[in-house]
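[1] Build me a model:
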Amino acid sequence: MDDERGGGMRIGLLGTGPWAERTHAPALRRHEELDFVGVWGRRPDAARDLAERHGTRAYEDVDALLADVDAVALAVPPAVQARLAVRAARAGRHLLLDKPLATDVAEGRAVAEAVRAAGVASVVFFTVRFRPETRAWIGEQAARGGWFTARAQWLGAVFTGDSPYAASPWRREKGALWDVGPHALSVLLPVLGDVRRVAAATRGPGDTVHAVLDHAGGASSVLTLSLTAPPAAAGAAVELRGAAGVSVLPESADEGAVPALLRAGDALLAAARTGRPHPCDAAFALRVTEVLAEAEALLGGAAPGGSPAGR
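    The predicted structure is shown next:
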């Protein structure tokens, strides 16, 4: 299918939840080179409502939407995303995916293989990777090298504050490891190299997880991940220490997720037009899934359950 009609790539949205409503639909509507063709959701009434508010069409059949577009953006739970992404890739549609790619390695591998076999472009929306300050910092630190150790803290208050995502069933089931763990890995891997092994993983309060990673570049890193942090303690920080001294991930302007998703849309367009894979493609996201699955295996059963700390 030709990616150009009326000057833009035709794209559809799969999903109607809070993330689709707050981020994907506004970004797809605003993007100057994306033609927002329509919305499909597992709840047809929600799809109709979202489509009406953004001046587009609701589809009751996902295959009908796939027939009308060049690409799809997915804002659905990971297990649903994996199935739909394979379906869309096999139909020859480019993919703007969300993190995590999947919470099951086999499902994630199926997506990556479908993308490769179909020759379609894929970009996974690791939000922080599409912020200019983060992109520049990662490039500088990767070029500098010589890192000895790192720590990454991604502390959210999804279950302890007033987050619109607090009722998300998959977050309740999988917790911080799978929700914010991908963000931390998306920053560390391009700087420190691939993870050779997850050396240790243990649980903290609520759904908090601590993990120690051994990187191919010789450095080690420690992750602290939580969705049950006290609201006053929430935030993200990454610190590197090595031969060059100490480097800290700069804080980004509080612009929200929509501008970052607009840049992810730019990245998908570039990958589709040039055929060059984006650094945050499905293959990279599969590797993130594999690392998180290894950490999950070390943690064993129990948790997260969505139970806030101290409750």
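[2] CA only for contacts and neighbour counts going forward, please
    Fine.
[3] where exactly do the strands run in the stretch 51-200 of the chain?
    57-59, 71-74, 94-98, 122-125, 147-155, 195-203 (DSSP state E, counting those that start in this stretch).
[4] can you put the ones you listed in TSV and add mean neighbour count?
    As requested, these are exported to TSV (neighbours: other C-alpha atoms under 10 Å):
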stretch	mean neighbour count
strand 57-59	22
strand 71-74	29
strand 94-98	26
strand 122-125	28
strand 147-155	21
strand 195-203	17
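[5] I'd like these as a markdown table, with distance to residue 253 appended.
    Conversion of those to a markdown table gives the following (distance: least, C-alpha to C-alpha, whole Å):
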| stretch | distance to residue 253 |
| --- | --- |
| strand 57-59 | 33 |
| strand 71-74 | 25 |
| strand 94-98 | 22 |
| strand 122-125 | 18 |
| strand 147-155 | 17 |
| strand 195-203 | 30 |
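[6] List just the one of those strands that sits closest to residue 278.
    strand 122-125 (6.4 Å; C-alpha to C-alpha).
[7] what residue lies at the spatial centre of the chain?
    The structure's the chain has its C-alpha centroid closest to residue 99; by C-alpha atoms, centre = their mean the separation is 2.3 Å.
[8] So that residue is in contact with residue 125, correct?
    Yes: assessed by C-alpha atoms under 8 Å, residue 99 is found in contact with residue 125 at 6.1 Å.
[9] rewinding a little: can you tell which of the strands of the stretch 51-200 of the chain is closest to residue 107?
    Evaluated with C-alpha to C-alpha, the strands of the stretch 51-200 of the chain place strand 94-98 nearest to residue 107, the distance being 13.8 Å.
[10] and that closest one, what does it pack onto?
    Strand 94-98 sits against strand 71-74, helix 78-90, strand 122-125, helix 257-274, with contacts defined as 3 or more C-alpha pairs under 8 Å, 6 or more residues apart in numbering; DSSP states H and E.
[11] Report the contact partners of residue 9.
    Counting by C-alpha atoms under 8 Å, 6 or more residues apart in numbering, residue 9 touches 3, 33-35, 69-71, 269.
[12] if we go to 10 Å?
    Residues in contact with residue 9 (C-alpha atoms under 10 Å, 6 or more residues apart in numbering) are 2-3, 32-37, 69-71, 94, 265, 268-269, 272.
[13] Tell me, how many residues neighbour residue 170?
    17 (other C-alpha atoms under 10 Å).
[14] if I look at it, how far off is residue 278?
    Residue 170 sits 27 Å away from residue 278, going by C-alpha to C-alpha, to the nearest Å.
[15] shared neighbours, residue 99 and residue 125?
    74, 183, 285.
[16] Not counting sequence-adjacent ones, nearest residue to the first one?
    This points to residue 74. residue 14 (4.9 Å; C-alpha to C-alpha, 6 or more residues apart in numbering).
[17] hang on, isn't the one you found packed against residue 84?
    Yes: Residue 14 is in contact with residue 84 according to C-alpha atoms under 10 Å; the separation is 8.5 Å.
[18] structure for this one too, so we can compare:
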Amino acid sequence: MRIGLLGTGPWARMAHAPALAGHGELEFAGVWGRRPDAARELADQYGVRAYDDVDALVADVDAVAIALPPEVQAELAVRAARAGRHLLLDKPLAPTVARGRAVTEAARAAGVASVVFFTKRFQRATEAWIEEQAAAGGWFTARAQWLGAVFTTDSPFAASPWRREKGALWDVGPHALSVLLPVLGDVRRVAAVARGPQDTVQLVLDHDGGASSTLTLSLTAPLAAQGSGVELRGTSGVTELPTPAETPVDALARAASALRTAARTGTPHPCDAAFALRVTEILAEAERLLDGRVRDGSGPAPG
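    Okay, here's the model as predicted:
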């Protein structure tokens, strides 16, 4: 599988490019970016072609990996899918439900495979833990915390315009949901949303399996308070999400392998664009509650 990279930002440099270049069953074919000089620099680093025209890169490959802001990703994913290219995407899938649905419909219509890179889901320890807890069942409640200090440190993502606009709900909220949904079931209702300091938000979710979960999300936590974790409580007792040993590069390489398998077999991966669309719907419902456009949370999340 020949794969091209769209994007030259921190995540593309830190994770995508090294994972694609080091993958033994993929051919890293080239890089396109919105800044041609950055694309040339990244391409030169890995000895691949820098493309000035995104459609030229798409025409030369079997698949694209996209490391761009969600609004740009959604547009380019639709174009790539319509050209018959498989999709390795990042979270969140899109900034709105309508644009996320456009991606899933384009992929479905073209018959191309899609995998969305929820980092935790492609780490071996997390994957095994999720499978074990989903099989155990009987969960009563769950608590997830994703607390970062992105804008208060020298984080490479501190200057990210979309993160400053959308905040923790859309940046780390997908990570929490990607772990909770396969264990507790889909979200029937966003029962409550509260706004905390700066971009901090708290959600209470009602799941199909009967459990409830609470999420605390922030990109502006104090340095001493940052960290992430998931705790489940139920008939099996109490269990916590293990700390993975793998790096994001390792996880992204596994996501690329998953895309290759899905393209070869025609069997959708659990973290495909349709799953990412469902995550987008839940985030959009929470955002509407935060913005006051929906005055009570008694209705079901869109599905």
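[19] quick one on the thing from earlier: how many residues are close by the residue nearest to residue 74 of the first structure?
    A total of 27 residues lie near residue 14 of the first structure under the criterion other C-alpha under 10 Å.
[20] That one pairs with which position in the second structure?
    Aligning on TM-score structural alignment places residue 14 of the first structure opposite residue 6 in the second structure.
[21] same deal with residue 150 of the first structure?
    That one, residue 150 of the first structure, aligns with residue 142 by TM-score structural alignment.
[22] tell me the contacts of that match?
    Neighbour list for residue 142 of the second structure: 180, 183-184, 204-205, 211-215, 230-234, 238-240 [criterion: C-alpha under 10 Å, 6+ apart].
[23] how about a cut-off of 7 Å?
    Going by C-alpha atoms under 7 Å, 6 or more residues apart in numbering, residue 142 of the second structure touches 212-214, 231-233.
[24] Restricted to strands, list these.
    Judged by DSSP state E, the subset of the contacts of residue 142 of the second structure located in strands is 212-214, 231-233.
[25] just those now: which is nearest residue 125 of the second structure?
    residue 231 (15.0 Å).
[26] any idea how far residue 153 of the second structure is from the closest residue to that closest one other than its chain neighbours?
    In this structure, residue 231 of the second structure finds its nearest non-sequential neighbour in residue 240, 4.4 Å apart by C-alpha to C-alpha, 6+ apart. Here residue 240 of the second structure is placed at a distance of 27 Å from residue 153 of the second structure (C-alpha to C-alpha).
[27] What segments of the stretch 101-250 of the second structure are helices?
    Taking DSSP state H, counting those that start in this stretch to define them, one finds helices in the stretch 101-250 of the second structure at 124-136, 161-171, 173-184, 248-265.
[28] Nearest to residue 45 of the second structure, out of these?
    helix 248-265 (16.4 Å).
[29] if I look at the residue mapped onto residue 162 of the second structure from the first structure, how far off is residue 158 of the first structure?
    Matched to the first structure by TM-score structural alignment, residue 162 of the second structure sits across from residue 170. Counting by C-alpha to C-alpha, the separation of residue 170 of the first structure from residue 158 of the first structure is 13 Å.
[30] One more: residue 143 of the first structure?
    Counting by C-alpha to C-alpha - residue 143 of the first structure and residue 158 of the first structure are separated by 35 Å.
[31] which one of these two has more residues nearby?
    More crowded of residue 143 of the first structure and residue 158, by other C-alpha under 10 Å: residue 158, with 26 against 10.
[32] quick one: contacts for the counterpart of residue 182 of the second structure in the first structure?
    Alignment note: residue 182 of the second structure maps to residue 190 in the first structure; criterion TM-score structural alignment. Residue 190 of the first structure sits next to residue 142 when contact means C-alpha under 7 Å, 6+ apart.
[33] For residue 190 of the first structure, give its distance to residue 145 of the first structure.
    Note on residue 190 of the first structure: its distance to residue 145 of the first structure, by C-alpha to C-alpha, is 11 Å.
[34] same deal with residue 84 of the first structure?
    Separation of residue 84 of the first structure from residue 145 of the first structure (C-alpha to C-alpha): 39 Å.
[35] Of those two, which one has the most company?
    Using other C-alpha under 10 Å as the criterion, residue 84 of the first structure and residue 145 rank with residue 84 on top: 18 against 14.
[36] What's the match for that one in the second structure?
    Aligned by TM-score structural alignment, residue 84 of the first structure pairs with residue 76 of the second structure.
[37] Nearest spatial neighbour of residue 200 of the first structure, chain-adjacent residues omitted?
    Nearest non-adjacent residue to residue 200 of the first structure, counting by C-alpha to C-alpha, 6+ apart: residue 212, 5.2 Å away.
[38] Burial check on that neighbour, number of neighbours?
    Considering only other C-alpha under 10 Å, residue 212 of the first structure is surrounded by 19 other residues.
[39] I'd say it and residue 201 touch.
    Yes: with contact defined as C-alpha atoms under 7 Å, residue 212 of the first structure counts as touching residue 201 (6.4 Å).
[40] residue in the second structure matching residue 125 of the first structure?
    Aligned counterpart of residue 125 of the first structure in the second structure: residue 117 (TM-score structural alignment).
[41] Who are the contact partners of its match?
    Listed by C-alpha under 7 Å, 6+ apart, the contact set of residue 117 of the second structure reads 89-91, 252, 255.
[42] If we use 10 Å, what do you get?
    Applying C-alpha under 10 Å, 6+ apart to residue 117 of the second structure gives the contacts 65-66, 88-93, 175, 248, 251-252, 254-256, 271-273, 276.
[43] And residue 12 of the first structure, by the same measure?
    Residue 12 of the first structure touches 25, 28, 34-40, 56-59, 62, 65-66, 68-74, 96, counting by C-alpha under 10 Å, 6+ apart.
[44] and what of residue 104 of the second structure?
    The contact partners of residue 104 of the second structure, by C-alpha under 10 Å, 6+ apart, come to 74, 77-78, 81, 93, 110, 112, 114, 272-277.
[45] Recalculate using a threshold of 8 Å.
    Residues near residue 104 of the second structure by C-alpha under 8 Å, 6+ apart: 273-274, 277.
[46] Next: residue 43 of the first structure.
    residue 16.
[47] what residue of the second structure takes the place of it?
    So, by TM-score structural alignment, residue 43 of the first structure is matched to residue 35.
[48] Fine by me, thanks again.
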